[in-house]
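Student: okay, here's the prediction I keep looking at, along with the sequence it came from:
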Amino acid sequence: MRHRKKINHLGRTASHRQATLANMASSLIIHKRISTTLAKAKVLKVYVEPLITKSKVDSTHSRRTVFSSLGNKNAVSELFREISQKIADRPGGYTRILKTGFRKGDGAEMCFIELVDYNLNMLKSAEESQQKRTRRGKAKKKDDAAALAKKDKVVEKTEPEAIVEDEPKAEETQVVETESATEASVETETEEKKDEEEKASE
């Protein structure tokens, strides 16, 4: 039975295991990505993430605590200067394990373990996917705006034509009225002449 065996001893004594994990954690902090076996990566993840969480509070006590676990001044300064600023808004889950296959010699399962905020390829792909989604939304809005603008132009074009059509009709009515007035005046003149001739004959 496997009771009370939560810790993977990695086939090492306590001091050897502590030295191995401190070495690997320092390499991960300095290089941001290392290749190792899957068993070691799982143990390293549990070992290094609490140290990264402690780096969020930049105090003398937290520096000494981290240094007692790592034993590397360069790794401690890198952790508190650069990495702590990048992971300030991340509430845990600072590392990622990517399986890469099996080792040729002994068939051990290999993997990469890396800091999440330093994988530029994955960050770029995430940003591109977000930009594509926003572009689609903006395109729809632009299409709607263009359609509204076209409708406004059509309305503007139709209104002047209606005005232009109305103006000639008014002129035609004026011409008809003038013609009818001239005809009426001519008729009245002819009637007056006839009356004068009748009076003269009497």
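Tutor: Received, thanks.
Student: contacts and neighbour counts: CA atoms only from here.
Tutor: Fine.
Student: strands of the protein, start to end?
Tutor: For the chain, the strands defined by DSSP state E occupy 33-37, 95-102, 109-115.
Student: angle of the shortest one against strand 95-102?
Tutor: In other words, strand 33-37. Counting by axes from the mean of the first three to the mean of the last three CA atoms, to 10 degrees, strand 33-37 lies at 50 degrees to strand 95-102.
Student: what residues does strand 33-37 touch?
Tutor: The contact list for strand 33-37, computed with CA atoms under 8 Å, 6 or more residues apart in numbering, reads 27-28, 108-115.
Student: now with 10 Å?
Tutor: Contacts made with strand 33-37 from outside it, assessed by CA atoms under 10 Å, 6 or more residues apart in numbering, are listed as 24-25, 27-28, 41, 95-103, 108-116, 118-119.
Student: go on, the longest one?
Tutor: The set of residues external to strand 95-102 that reach it, using CA under 10 Å, 6+ apart, is 28, 32-33, 35-38, 41-42, 44-46, 48-49, 52, 107-119.
Student: emit the PyMOL select command for whichever of those residues are buried.
Tutor: This is the PyMOL syntax for the buried subset of the contacts of strand 95-102, where burial follows 16 or more other CA atoms under 10 Å:
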select buried, resi 28+32+33+35+36+37+38+41+44+45+48+49+52+110+111+112+113+114+115+116+117+118
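Student: show the contacting residues for Ala149.
Tutor: Asp143.
Student: ok, now how distant is it from Lys142?
Tutor: Counting by CA to CA, to the nearest Å, the separation of Ala149 from Lys142 is 10 Å.
Student: try Arg2
Tutor: Distance check for Arg2 against Lys142: by CA to CA, it reads 63 Å.
Student: and those two? which has more neighbours close in?
Tutor: For Arg2 versus Lys142, the count of surrounding residues by other CA atoms under 10 Å is larger for Lys142: 12 against 5.
Student: the structure to be compared is supplied as follows:
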Amino acid sequence: MRHGNTINHLGRTHSHREAMLQNMAISLIQYKRIETTLAKAKELRKYVEPLITKSKNDSTHSRRTVFSYLQDKEAVKTLFGEIAEKVANRNGGYTRIIKLGTRFGDNAEVALIELVDYNEALLTSVEEKSTKTRRSRRGGKKAEGTTETATIADESSAVVVEEAPIAEVAPVETVADVVEPSQDETPSVEGEEAKEA
């Protein structure tokens, strides 16, 4: 029985599972994001986050401990150099898992696991959102017939576009006035062709 056993074996033997997690951790450190199944991504997060925490303390003992898990000198060098600087003031939560849907072949749930501090698109969007205020762009309701101005939010410069005054629409004439021509007009060419036929 597996009472209280929270390890997902991922359908592999112990040695195969450890080798797979080791290779995935090296790839994550090297490329900063990898695409895999959701179950593997969750297990990789448990495997790699303690190693990133260990890399904050750059000592010989920490390097040897991390090397015993990764067995890759370049990955250890990247982890203790570049990554440790970026996560120095973060207290855990170094990775992010984004679900991507299901895979076409076997319908497995696919996910993207990435290092949080390396997603530049999300980091810039968070900075832009924090600078905005909660005020409305419109100052309130305008009087009827006045000109309206619209501002376009552009990062380089704000442009103000003025629109023409709102025109009032004239009422539509009756159907009889629009359809029937007056008596003074000459008949159309189509009307003559119809009389001859």
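Tutor: Right, received. Where do you want to start? Here the structure is a predicted model, which means the values were calculated and not measured.
Student: quick TM-score on the pair, please.
Tutor: The TM-score (TM-score structural alignment, normalised by the length of the second structure) is 0.66; 135 aligned residues with a CA RMSD of 1.4 Å.
Student: how many other residues sit next to the residue nearest to Ser55 of the second structure when sequence neighbours are not counted?
Tutor: Using CA to CA, 6 or more residues apart in numbering and skipping residues adjacent in sequence, the residue nearest Ser55 of the second structure is Phe80, 5.2 Å away. Burial measure for Phe80 of the second structure: 21 neighbouring residues, criterion other CA under 10 Å.
Student: contacts only, for Phe80 of the second structure.
Tutor: If a contact means CA under 10 Å, 6+ apart, then Phe80 of the second structure has 51-52, 54-59, 62-63, 66 as its contacts.
Student: how about those residues in JSON lines, adding distance to Gly11 of the second structure?
Tutor: Written out in JSON lines, the entries for these read as follows (distance: CA to CA, whole Å):
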{"residue": "Leu51", "distance to Gly11 of the second structure": "24"}
{"residue": "Ile52", "distance to Gly11 of the second structure": "26"}
{"residue": "Lys54", "distance to Gly11 of the second structure": "29"}
{"residue": "Ser55", "distance to Gly11 of the second structure": "30"}
{"residue": "Lys56", "distance to Gly11 of the second structure": "33"}
{"residue": "Asn57", "distance to Gly11 of the second structure": "35"}
{"residue": "Asp58", "distance to Gly11 of the second structure": "35"}
{"residue": "Ser59", "distance to Gly11 of the second structure": "36"}
{"residue": "Ser62", "distance to Gly11 of the second structure": "31"}
{"residue": "Arg63", "distance to Gly11 of the second structure": "31"}
{"residue": "Val66", "distance to Gly11 of the second structure": "26"}
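Student: filter these to the buried ones?
Tutor: The neighbour-count test (16+ other CA under 10 Å) applied to the contacts of Phe80 of the second structure identifies 51-52, 54-56, 62-63, 66 as buried.
Student: can you tell me which of these comes closest to Ala19 of the second structure?
Tutor: Comparing those against Ala19 of the second structure with CA to CA picks out Val66 as the nearest, at 14.5 Å.
Student: contacts only, for the aligned residue in the first structure for the closest one.
Tutor: In the first structure, the position corresponding to Val66 of the second structure is occupied by Val66, as judged by TM-score structural alignment. With contacts taken as CA under 10 Å, 6+ apart, Val66 of the first structure has the following neighbours: 48, 50-52, 54-55, 72-73, 75-76, 79-80.
Student: now with 8 Å, please.
Tutor: If you count contacts by CA under 8 Å, 6+ apart, then Val66 of the first structure has 51, 54-55, 76 around it.
Student: ok, now Arg45 of the second structure?
Tutor: Taking CA under 8 Å, 6+ apart as the criterion, Arg45 of the second structure is in contact with Thr95.
Student: ok, now Leu51 of the first structure?
Tutor: With contacts defined as CA under 8 Å, 6+ apart, Leu51 of the first structure is in contact with Val66.
Student: report the separation between it and Thr95 of the first structure.
Tutor: Leu51 of the first structure is 12 Å from Thr95 of the first structure, where distance means CA to CA.
Student: repeat that for Lys32 of the first structure.
Tutor: Separation of Lys32 of the first structure from Thr95 of the first structure (CA to CA): 9 Å.
Student: next one: Met24 of the first structure
Tutor: Taking CA to CA as the measure, Met24 of the first structure falls 13 Å from Thr95 of the first structure.
Student: could you do Asp106 of the first structure as well?
Tutor: Distance of Asp106 of the first structure to Thr95 of the first structure, computed by CA to CA: 26 Å.
Student: neighbour count for those two, which is higher?
Tutor: Relative neighbour count places Thr95 above the other of Asp106 of the first structure and Thr95, with 21 against 7, counting by other CA under 10 Å.
Student: how close does the closest residue to the more buried one other than its chain neighbours get to Leu79 of the first structure?
Tutor: Counting by CA to CA, 6+ apart, the nearest residue to Thr95 of the first structure once its immediate chain neighbours are dropped is Leu115, at 4.5 Å. Leu115 of the first structure sits 11 Å away from Leu79 of the first structure when distances are taken as CA to CA.
Student: Ala184 of the first structure too?
Tutor: For Ala184 of the first structure, the distance to Leu79 of the first structure equals 109 Å [CA to CA].
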